[in-house]
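S.K.: Got a predicted structure plus its sequence, pasted below:
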Amino acid sequence: MTDTPTDVQPAREPRADHGWGGTLDRLGEAVEAGFPSTIADLTRLVRIPSVSWSAFDPEHVAASAEAVAELVRGLEVFDEVDIRRAAVAGGAELGQPAVVARRAARNGRPTVLLYAHHDVQPPGRDEHWESAPFEPTLRGDRLYGRGAADDKAGVMAHVAAIRALVDVVGDDLDLGLALFIEGEEEDGSPSFADFLREQRDLLEADAIVVADSNNWDVDTPALTVALRGNVTFRLTVSTLDHASHSGMFGGAVPDAMLAAIRLLDSLWDEEGSVAVSGLRSADLETPEYDEAQLRAETGLLDGVAPIGRGGILARIWAQPSITVTGIDAPSVAHASNTLLPSVAVRLSARIAPGQDAGQALEVLREHLLANAPFGARIEIDDVDTGQPFLVDTSGWAVAEARAAMAEAWGRAPVDIGVGGSIPFIAELVEEFPSAQILVTGVEDPDSRAHSPNESLHLGVFRRAVLAEAAFLARLERREQG
């Protein structure tokens, strides 16, 4: 794809208004006219390999922040645009750069904070990609590349929505706007809490739009109202103070691998549901979703049965899950006839909305200690937690967002939960307790965020931009309170 933007420039004078229907039509025209430039800007962002993990070059994240700041300054609607950092919790090291901006509200209008993140996941192995991960490639109606969906499309949804708003109503807005484009979300947002505290005056808002989630399908929008939390840690199981010959002592001495396998198996029952007493489920209503759809969206092999009990979406959105995401042990190619003294695994537990992540960690710790086989020694370290979240859907911001989505998509949005976690949302709530939180997104079930061949459906993206532009236009007309 070319990285040369079109010559479309946003108008700076408001157009004649013929009621809300006319405004919505003009917003659609503005989104459509600006779409080539929006995609060109997105491809430039995707080409920057802004992986925020410590093993990757931080200069790429800095370059990404500069590129985003340039786009935001080009909107010419903010009183202030800056790139800022905060210290990582518990140390003097600075976190990755974030782009922040603010425009003050006037005449009783509310302020909305628009959040997204410009950092991306590592690409993984190039051979698993059908095209280079940082070379955005259009195939059919999808744009492929790392960050094309998660979450540089979220960044561009904000930019494009503001462009369309200004094109239709002019840049003399009464609506207050704040912008926070984070640079370390994929690395766990280590400086997020300090950043919020330090930039509180800049970021405070009546409503917060977090553009980092999914839609029901390519034709149906969604508002995310429930997110599971997470508890991850390294579990080390030890039974010997040194390795021994498996032929000489096997059958009498429990090696660490045997103990680890037995211990890990205690975490689930025969149906694959979590069997840890104290990990709770939530009572959530879920839409229809059958096994065939699960197989289509996950690649579940023929003959392999789903796990768990209850409705499929209830298992994903409202019940806990535990996954072993890594094991430190000899590879098959380097295996020897040895009784292993220690084995370490990485455990990732997802926590249902309504349960505290710290409490869940203690429940897991108690279970592992109580079920250690053969008296094996257990060590838990490298712990990370994130709180689950339930959206209060009774506020005016949710009503306005639902109406805007229905207008832009031609279908009413579906309220969904997400099995994954966005822990920083709980920190947003803690710092801004009176703000209404809206979790939206530009992804669809086949976007494959975090996986090879991540992609953005252009039709979904176009409708998501229009929905946000319509939401902002609604707030421009709305008096606070």
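M.R.: Thanks, I have the structure now.
S.K.: okay, CA-based contacts and neighbour counts for the rest of this
M.R.: OK.
S.K.: for the nearest residue to residue 217 once chain neighbours are set aside, what are its contacts?
M.R.: Excluding the flanking residues, the one nearest residue 217 by C-alpha to C-alpha, 6 or more residues apart in numbering is residue 444, at 5.4 Å. If you count contacts by C-alpha atoms under 8 Å, 6 or more residues apart in numbering, residue 444 has them with 214, 215, 216, 217, 218, 456, 457, 460.
S.K.: now do 10 Å
M.R.: For residue 444, the contact set (C-alpha atoms under 10 Å, 6 or more residues apart in numbering) comprises 149, 213-222, 455-457, 460-461.
S.K.: how near is it to residue 222?
M.R.: To residue 222, residue 444 is 10 Å away according to C-alpha to C-alpha, to the nearest Å.
S.K.: now residue 244
M.R.: Distance, residue 244 to residue 222, using C-alpha to C-alpha: 56 Å.
S.K.: Please apply the same query to residue 40.
M.R.: Residue 40 is 26 Å from residue 222, by C-alpha to C-alpha.
S.K.: Who has more neighbours out of those two?
M.R.: residue 222 (25 against 16; other C-alpha atoms under 10 Å).
S.K.: All the strands of the stretch 201-350 of the chain, in order from the start?
M.R.: Here the stretch 201-350 of the chain has its strands, by DSSP state E, counting those that start in this stretch, at 207-214, 222-227, 229-238, 244-245, 321-328, 338-339, 342-351.
S.K.: So which residues make contact with the fifth one?
M.R.: For strand 321-328, the external contacting residues (C-alpha under 10 Å, 6+ apart) are 228, 230-232, 234-236, 264, 267-268, 272-276, 279, 308, 315, 342-352, 419.
S.K.: Tell me if I'm right that residue 145 and residue 133 touch.
M.R.: Yes - between residue 145 and residue 133 there is a contact at 4.7 Å, judged by C-alpha atoms under 10 Å.
S.K.: hey, what's in contact with both of the two?
M.R.: What both residue 145 and residue 133 touch, as defined by C-alpha under 10 Å, 6+ apart, is the set 46, 47, 123, 452, 453, 454.
S.K.: What is the nearest of those to residue 301?
M.R.: Comparing the shared contacts of residue 145 and residue 133 against residue 301 with C-alpha to C-alpha places residue 452 closest, at 18.6 Å.
S.K.: Which secondary structure state is assigned to that closest one?
M.R.: Under DSSP: H, G, I helix; E, B strand; the rest coil, the three-state class of residue 452 is coil.
S.K.: so it touches residue 134, yeah?
M.R.: No - at 11.3 Å, residue 452 and residue 134 do not qualify as touching, with contact defined as C-alpha under 10 Å.
S.K.: between the two, what contacts are shared?
M.R.: In contact with both residue 452 and residue 134: 123, 144, 145, 146, using C-alpha under 10 Å, 6+ apart.
S.K.: Now intersect those residues with the strands, please.
M.R.: With DSSP state E as the criterion, strands contain residue 144 from among the shared contacts of residue 452 and residue 134.
S.K.: then this one, side by side with the first:
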Amino acid sequence: MTTATATAHANRQHAIDLALETLSSGEFYDTLARRVALRTVSQDAECRATLSAYLDDEIEPLLGRLGFTCRRIPNPKEGLPPLLIGERIEDVSLPTLLLYGHGDVTDGQESTWSDGIDPWTLTFIDGRVYGRGTADNKGQHSVNLAALEAVIEARGGTLGYNVKMLFEMSEEIGSPGLEETCRLYRDALSSDLFLASDGPRIRDDMPTLFLGSRGVLQLKLTLDTGNGGRHSGNWGGVITNPAAVLSNALATLVSQHGEVLVDFLKAPAISEDVARLIRDLPVGGGALDPTINPAWGEASLTDGERLYGANTLEILGLSAGRTDKPVGAVPERAEAVLQLRFVKGTDWQAAETNLRQHLDRLGFEEIALEMLGGYAATRLDPSHPWVGFVAASAEQSLDGQVHILPNLGGTIPNHCFSDVLGLPTVWLPHSYPACNQHAPNEHLLESIVREGLVMAAGLFWDLGEAQTKMAFKKATV
């Protein structure tokens, strides 16, 4: 090893050590505790001031200390929380990395957490760090920002590349205004590469990169007969029961084994380059994971292919009459909320037309169809040089394998960055599937936080190396 190589390696390790010092000093968890204590529930209008305070008190001061120039962006959707764009430009000739995070969380569900845990107070139990937002997304963006700060310090105040950050406070309500912001501020957000952290790893012991996400389409089917609730003895048999009609309609879309039955909602064939990455991936098996049904969905696919490479149609809600206090009456109304999770290549924008035609053809003309919104599916080509670079950097930092997912099984607003801004997108998640995000007992694993700081610091360091700057300044999607 040459002297120059040894010095560079030592400096890289110094950056990682500085990031890890935030754990030994308590600084990282003190910061996270302060952030978790802010009740940034985007579904609750009463939390609107706190949502803005998260940007005012936590994000903007930190970015300012790191040399970013920040500006607050009013949400293009009226009455919703603002966004923040920060930029740290060292030289316009250098490549630019765009980071993303969100500071809003879901409802605290305070009374339902185990052992009296307060969702707004950081609590440590057996290697788990409990609190609302620890996994989604306060803990994850806190890891990246702490690592970035460590690298800036290790390099003596410089990075060797430019960094921009887009921060929102509405992700948990579907990121309203994010796509419009990316379109309106395309020049301000112009970058060469994209990196963010959200969602889970494949498993807690499997460091993971993912390159996009399945899309999501949510819709509602409703049948209201206009009869009102009518006595089932006096009228049953001569008036329409909307629950029976709707149940039969649903049975034409998804089987009793969870298989999608209509071609227009099915996934395209899984390509070999994607199948190779997901075919043998483990799914579930952890102590807190649900029981996997090997016969559910597309029976010919492996667990990994069913979760990451196929489409699923889920019935999220189904209602008619009352089951808690049933009465002898034909219900007046039945409705179901459906959700399609779909991979790239699915013609999801034609789903409304195709579903309407399908229902009408089978005699379900009276069922009303309402589209509730959705996100596009995205997937960066696994052969893109940015994927290989991040993977190699992370594997060097951990001295171990990093697993690549073509797309997350869930859905994130990646299309804003890949489709609108035209960026190669890589996500480095610092959580795992059993983290209980959106549920009681949400938590991070201390082990994953540590690995996340190591990987992020190593990556932020590697991006500043001379050969990297030259390569990625020329990179195109």
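M.R.: Yep, it's here. Bear in mind the structure is a predicted one, so any value in this text is a computation, not a measurement.
S.K.: one step back: kindly reformat the shared contacts of residue 452 and residue 134 of the first structure as CSV containing neighbour count.
M.R.: Below are those laid out as CSV (neighbours: other C-alpha atoms under 10 Å):
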residue, neighbour count
123, 21
144, 28
145, 28
146, 36
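S.K.: what would the shared contacts of residue 452 and residue 134 of the first structure look like in a markdown table with distance to residue 428 of the first structure?
M.R.: Below are those laid out as a markdown table (distance: C-alpha to C-alpha, whole Å):
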| residue | distance to residue 428 of the first structure |
| --- | --- |
| 123 | 28 |
| 144 | 31 |
| 145 | 29 |
| 146 | 26 |
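S.K.: residues contacting the counterpart of residue 57 of the second structure in the first structure?
M.R.: Counting by TM-score structural alignment, residue 57 of the second structure corresponds to residue 67 in the first structure. Contact analysis of residue 67 of the first structure by C-alpha under 10 Å, 6+ apart lists 41, 44, 45, 48, 61, 99, 118.
S.K.: now residue 381 of the first structure, nearest residue through space, not along the chain?
M.R.: Spatially, and ignoring its direct neighbours in sequence, residue 381 of the first structure is nearest to residue 234 (5.4 Å; C-alpha to C-alpha, 6+ apart).
S.K.: again with residue 206 of the first structure
M.R.: Once flanking residues are discounted, residue 206 of the first structure sits nearest to residue 435: 4.7 Å by C-alpha to C-alpha, 6+ apart.
S.K.: Now do the contacts for the one you found.
M.R.: By C-alpha under 10 Å, 6+ apart, residue 435 of the first structure lies in contact with 111, 112, 113, 204, 205, 206, 207, 208, 395, 397, 428, 429.
S.K.: what's the answer for residue 373 of the second structure, then?
M.R.: Neighbouring residues of residue 373 of the second structure by C-alpha under 10 Å, 6+ apart: 174, 216, 217, 218, 219, 339.
S.K.: which stretch of helix or strand covers it?
M.R.: Element membership for residue 373 of the second structure (DSSP states H and E) is strand 368-375.
S.K.: check the fit of that strand onto the first structure and give the mean distance.
M.R.: With mean C-alpha distance after the TM-score superposition for the first structure, strand 368-375 of the second structure departs from the first structure by a mean of 1.8 Å once superposed.
S.K.: Could you list the buried residues of that strand?
M.R.: Using 16 or more other C-alpha atoms under 10 Å as the test for burial, strand 368-375 of the second structure gives 369, 374, 375.
S.K.: And the first one, how far from residue 420 of the second structure?
M.R.: Just to be clear, that refers to residue 369 of the second structure. 29 Å.
S.K.: What of residue 120 of the second structure?
M.R.: To residue 420 of the second structure, residue 120 of the second structure is 35 Å away according to C-alpha to C-alpha.
S.K.: Compare neighbour counts for the two and give me the winner.
M.R.: Higher neighbour count among residue 120 of the second structure and residue 420: residue 120, with 20 against 15, using other C-alpha under 10 Å.
S.K.: for the stretch 1-150 of the first structure, what spans make up the helices?
M.R.: Using DSSP state H, counting those that start in this stretch, the helices of the stretch 1-150 of the first structure run over 20-46, 58-75.
S.K.: Redo these as TSV? Include distance to residue 362 of the first structure.
M.R.: What follows is these, written out as TSV (distance: least, C-alpha to C-alpha, whole Å):
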stretch	distance to residue 362 of the first structure
helix 20-46	40
helix 58-75	35
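S.K.: Which of the ones you listed sits closest to residue 402 of the first structure?
M.R.: Of the helices of the stretch 1-150 of the first structure, nearest to residue 402 of the first structure by C-alpha to C-alpha is helix 20-46, at 14.6 Å.
S.K.: what angle sits between that closest one and helix 58-75?
M.R.: 150 degrees (axes from the mean of the first three to the mean of the last three C-alpha atoms, to 10 degrees).
S.K.: And for the spatially most central residue of the first structure, nearest residue in space, chain neighbours not counted?
M.R.: The centre of the first structure sits closest to residue 212, judged by C-alpha atoms, centre = their mean, with a distance of 4.7 Å. Nearest residue to residue 212 of the first structure, sequence neighbours excluded (C-alpha to C-alpha, 6+ apart): residue 441, at 5.0 Å.
S.K.: OK, contacts around residue 138 of the second structure?
M.R.: Residue 138 of the second structure touches 32, 33, 35, 36, 101, 102, 103, 104, 105, 131, 132, 198, counting by C-alpha under 10 Å, 6+ apart.
S.K.: I'd like those laid out as JSON lines, including distance to residue 144 of the second structure.
M.R.: Putting the contacts of residue 138 of the second structure into JSON lines (distance: C-alpha to C-alpha, whole Å) gives the following:
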{"residue": "32", "distance to residue 144 of the second structure": "12"}
{"residue": "33", "distance to residue 144 of the second structure": "16"}
{"residue": "35", "distance to residue 144 of the second structure": "15"}
{"residue": "36", "distance to residue 144 of the second structure": "16"}
{"residue": "101", "distance to residue 144 of the second structure": "10"}
{"residue": "102", "distance to residue 144 of the second structure": "12"}
{"residue": "103", "distance to residue 144 of the second structure": "13"}
{"residue": "104", "distance to residue 144 of the second structure": "17"}
{"residue": "105", "distance to residue 144 of the second structure": "18"}
{"residue": "131", "distance to residue 144 of the second structure": "19"}
{"residue": "132", "distance to residue 144 of the second structure": "18"}
{"residue": "198", "distance to residue 144 of the second structure": "11"}
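S.K.: Which one (most neighbours) among those residues?
M.R.: residue 132 (37 neighbours).
S.K.: corresponding residue for it in the first structure?
M.R.: Aligned counterpart of residue 132 of the second structure in the first structure: residue 146 (TM-score structural alignment).
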